[in-house]
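Visitor: Any chance you could fold what I've pasted below:
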Amino acid sequence: MHIVLRFILILIVLRSVIHCHDAHGGSGRGGGGHSGFGGGSYDSHNRHGCRGYHCGEGSGIIAVIIVGGIFALIAVIFVIVLCYYRYKHKSFQSNSAFVNQASAKSRMYDKDQFETGVWSCRYYQYNKWHGPYHLSLSFDRLTSKVSGQGIDDGGIFNIDGVFSSQTHRMDLIKTYEQDTGNSNENIGHPVTLQLTWNLDHNQFEGKWFVRTSNYRGEGKFELKLDEFSELLIDRLND
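Guide: Sure thing, here's the model as predicted:
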């Protein structure tokens, strides 16, 4: 809105300048009726000045060039700002599209990473890491669905999502229970977690995404099987 108002103001100023220029170009003709030196001075001035239709046409062309240049500059600035905003707050993939998309580093692993048990997680927000926090996850291999619950500095949350043993990815929806934890951060909103297994770090890594009417953000997220839970699972498998 501010850009439009400034653009209209520039047009009004340009129109006033052109109007004043045309008005000065037609003045001074009253001296043409006098004879002698005074009349000759007026005629000499008009020979080198701008008169008639061509003067107005030239001013119009200049005005069009100026206005066109200003409009083009505004358009370029608008496109740059729009591209930056979309890059900053770009949308994430749907859960099925993300989970089924094979990673460039995708490979076969000897061990299944999707173990039911206690997991620990941490996330990056406001220029620092938060956590680790504990949550329980249960994986259903028949339906490729995962569910769970946990608590962090935001409050109590529930987990629902999908996973794929072929792509080693999972997409989780972390939904906070309102009126728990931090009332300034927790509005009962969902958080999308898109994670890929990292064999080198022995954990899932990816991003969290929040899209609400009051806040849009994203950041790093890490999830790994808790050491205690991992030991318990190994004992049960022995």
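Visitor: from here on, contacts and neighbour counts on C-alpha atoms
Guide: Noted.
Visitor: Would you mind measuring from the residue lying closest to residue 146 once chain neighbours are set aside to residue 51?
Guide: In space, and not counting its chain neighbours, residue 146 is closest to residue 139: 4.5 Å by CA to CA, 6 or more residues apart in numbering. To residue 51, residue 139 is 87 Å away according to CA to CA, to the nearest Å.
Visitor: do the same with residue 217
Guide: Relative to residue 51, and taking CA to CA, residue 217 is found at 62 Å.
Visitor: So which other helices or strands are in contact with the lengthiest strand in the chain?
Guide: If you go by DSSP state E, the chain has its longest strand at strand 128-140. Here strand 128-140 touches strand 117-125, strand 145-152, going by 3 or more CA pairs under 8 Å, 6 or more residues apart in numbering; DSSP states H and E.
Visitor: This structure: helices as residue ranges?
Guide: Listed in chain order, the helices of the chain (DSSP state H) span 2-25, 37-48, 52-88, 95-100, 227-237.
Visitor: Would you do the same for the sequence below? I want to compare the two.
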Amino acid sequence: MHITTHIILILALLVIAVQCPGAGGGRGGGSSSSGSSSSSSSSSRGRRSGSGGFGPFCFSIKCGLFLFLLTIFVIGFWVIVIICLLVLCWIKCTSGIPSQMNENFIEQGSVKDYNYEESPFKTGVWSLLYHQYNNWHGPYQILLTFDHSSGKVTGRGTDDVGNFTMDGIFSSRTLRIALKQKYEVGTGDPTENRGHKSTIQLNWVSNKNRFEGTWYIQTLKYRDNGYFQLEFDATSVPLLNTSNE
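Guide: Sure, this is the predicted structure:
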């Protein structure tokens, strides 16, 4: 910021130096110099008014090549600054927000190289892994229940932030899941758990036999998104069958 201020001051001094008229003569020729200077200044202003100038800036080559190029540079500099500020503002405002609503997300996309003999939407224990703060978190175990008649999924679990519940929707046609995760206040890490909500949108990756996608969080103090992975824990099936008997 200090460098930018110095550059602006230097440019302003250069503009003033170019615009500043020459010094007057000594006391001996004061009267004639004054009249000559007045006449010269008047004619100079007359020439300047028709040369494309505006204040210290010049928008025409008639003002002189240096002043014209200096004006273009100053204007271009501020245009770039304004564009950068707008881009940063847009990134900050949209960070943590998915580009699609969950209902639209699960209905889009196509399925390739998938074995339709077995649905990937299985009720049981799933393993989740996510990336945040340049670190991997997990895996953590969660219990998900899929209702194929309604296309809804519910679940619960615990991670390094705290206890949470999940509810969402899925599509057997596009093999996509969209979840809403809600943390329970007073559990886990008090510096991270604010009882906030996050959105998770996942696609089925058949060659890896798991769901992959992105998590999104936007609160008053924090906005971000990152990678999220969900994989079925096959070892949980015997345990679930035993508990149901």
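Visitor: so which of the helices of the first structure comes closest to residue 153 of the first structure?
Guide: helix 227-237 (21.7 Å; CA to CA).
Visitor: Tell me the buried residues in that closest one?
Guide: Neighbour counts over helix 227-237 of the first structure (16 or more other CA atoms under 10 Å) mark 229-230 as buried.
Visitor: hmm, back to that, I'd like the helices of the first structure as a markdown table, with distance to residue 166 of the first structure appended.
Guide: Shown next, in a markdown table, are the helices of the first structure (distance: least, CA to CA, whole Å):
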| stretch | distance to residue 166 of the first structure |
| --- | --- |
| helix 2-25 | 51 |
| helix 37-48 | 84 |
| helix 52-88 | 30 |
| helix 95-100 | 8 |
| helix 227-237 | 22 |
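Visitor: Compare those helices and give me the one nearest residue 171 of the first structure.
Guide: Closest to residue 171 of the first structure of the helices of the first structure is helix 95-100 (CA to CA; 5.4 Å).
Visitor: against the second structure, where does the closest one fall?
Guide: The aligned range for helix 95-100 of the first structure in the second structure is 102-107, by TM-score structural alignment.
Visitor: just to revisit the earlier point, of all the helices of the first structure, which gets the most neighbours per residue?
Guide: Highest mean neighbour count of these: helix 95-100, a mean of 17 (counted as mean count of other CA atoms under 10 Å).
Visitor: tell me, what residue is most central in the second structure?
Guide: residue 91 (2.6 Å; CA atoms, centre = their mean).
Visitor: quick one: that residue from residue 98 of the second structure, how far?
Guide: Separation of residue 91 of the second structure from residue 98 of the second structure (CA to CA): 13 Å.
Visitor: same check, this time on residue 12 of the second structure
Guide: Residue 12 of the second structure is 45 Å from residue 98 of the second structure, by CA to CA.
Visitor: Please apply the same query to residue 122 of the second structure.
Guide: Between residue 122 of the second structure and residue 98 of the second structure the computed distance is 25 Å (CA to CA).
Visitor: ok, how many other residues are close to residue 177 of the first structure?
Guide: 18 (other CA atoms under 10 Å).
Visitor: again, but for the one 5 residues further on
Guide: The local packing of residue 182 of the first structure (other CA under 10 Å) involves 14 other residues.
Visitor: what do you get for the one 3 residues further on?
Guide: Using other CA under 10 Å as the criterion, residue 185 of the first structure is surrounded by 13 other residues.
Visitor: Can you tell me the closest non-neighbouring residue to it?
Guide: Of all residues not flanking residue 185 of the first structure in the chain, residue 154 sits nearest, at 6.0 Å (CA to CA, 6+ apart).
Visitor: List the residues that contact the alignment partner in the second structure of the one you found.
Guide: For residue 154 of the first structure, the aligned position in the second structure is occupied by residue 161, per TM-score structural alignment. Going by CA atoms under 8 Å, 6 or more residues apart in numbering, residue 161 of the second structure touches 187-190, 192-193.
Visitor: What is the most widely separated pair among these?
Guide: Greatest spatial distance in those: 187 and 192, 10.0 Å, computed using CA to CA.
Visitor: isn't residue 31 of the first structure right up against residue 40?
Guide: No: with contact defined as CA atoms under 8 Å, residue 31 of the first structure does not count as touching residue 40 (9.5 Å).
Visitor: how about the helices of the first structure, which one is nearest residue 150 of the first structure?
Guide: With CA to CA as the measure, helix 227-237 is the member of those nearest residue 150 of the first structure (14.8 Å).
Visitor: Which elements pack onto the closest one?
Guide: strand 117-125.
Visitor: Would you mind listing the buried residues in the strand it packs on?
Guide: For strand 117-125 of the first structure, by 16+ other CA under 10 Å, it's 117-124.
Visitor: quick one: it aligns where in the second structure?
Guide: By TM-score structural alignment, strand 117-125 of the first structure lines up with residues 124-132 in the second structure.
Visitor: Compare the matching stretch with the first structure and give me the mean distance after superposition.
Guide: Stretch 124-132 of the second structure differs from its equivalent in the first structure by a mean of 0.9 Å after superposition (mean CA distance after the TM-score superposition for the first structure).
Visitor: Give me the contact list for that stretch.
Guide: With CA under 8 Å, 6+ apart, stretch 124-132 of the second structure has contacts from 136-145, 225-234, 236-237, 240.
Visitor: Let me see the contact set for the aligned partner of residue 183 of the first structure in the second structure.
Guide: Alignment note (TM-score structural alignment): residue 183 of the first structure maps to residue 190 of the second structure. Contacts of residue 190 of the second structure were listed using CA under 8 Å, 6+ apart, and they are residue 161.
Visitor: measure residue 190 of the second structure to residue 161 of the second structure for me?
Guide: Separation of residue 190 of the second structure from residue 161 of the second structure (CA to CA): 8 Å.
Visitor: Check residue 240 of the second structure too.
Guide: On the measure of CA to CA, residue 240 of the second structure and residue 161 of the second structure end up 26 Å apart.
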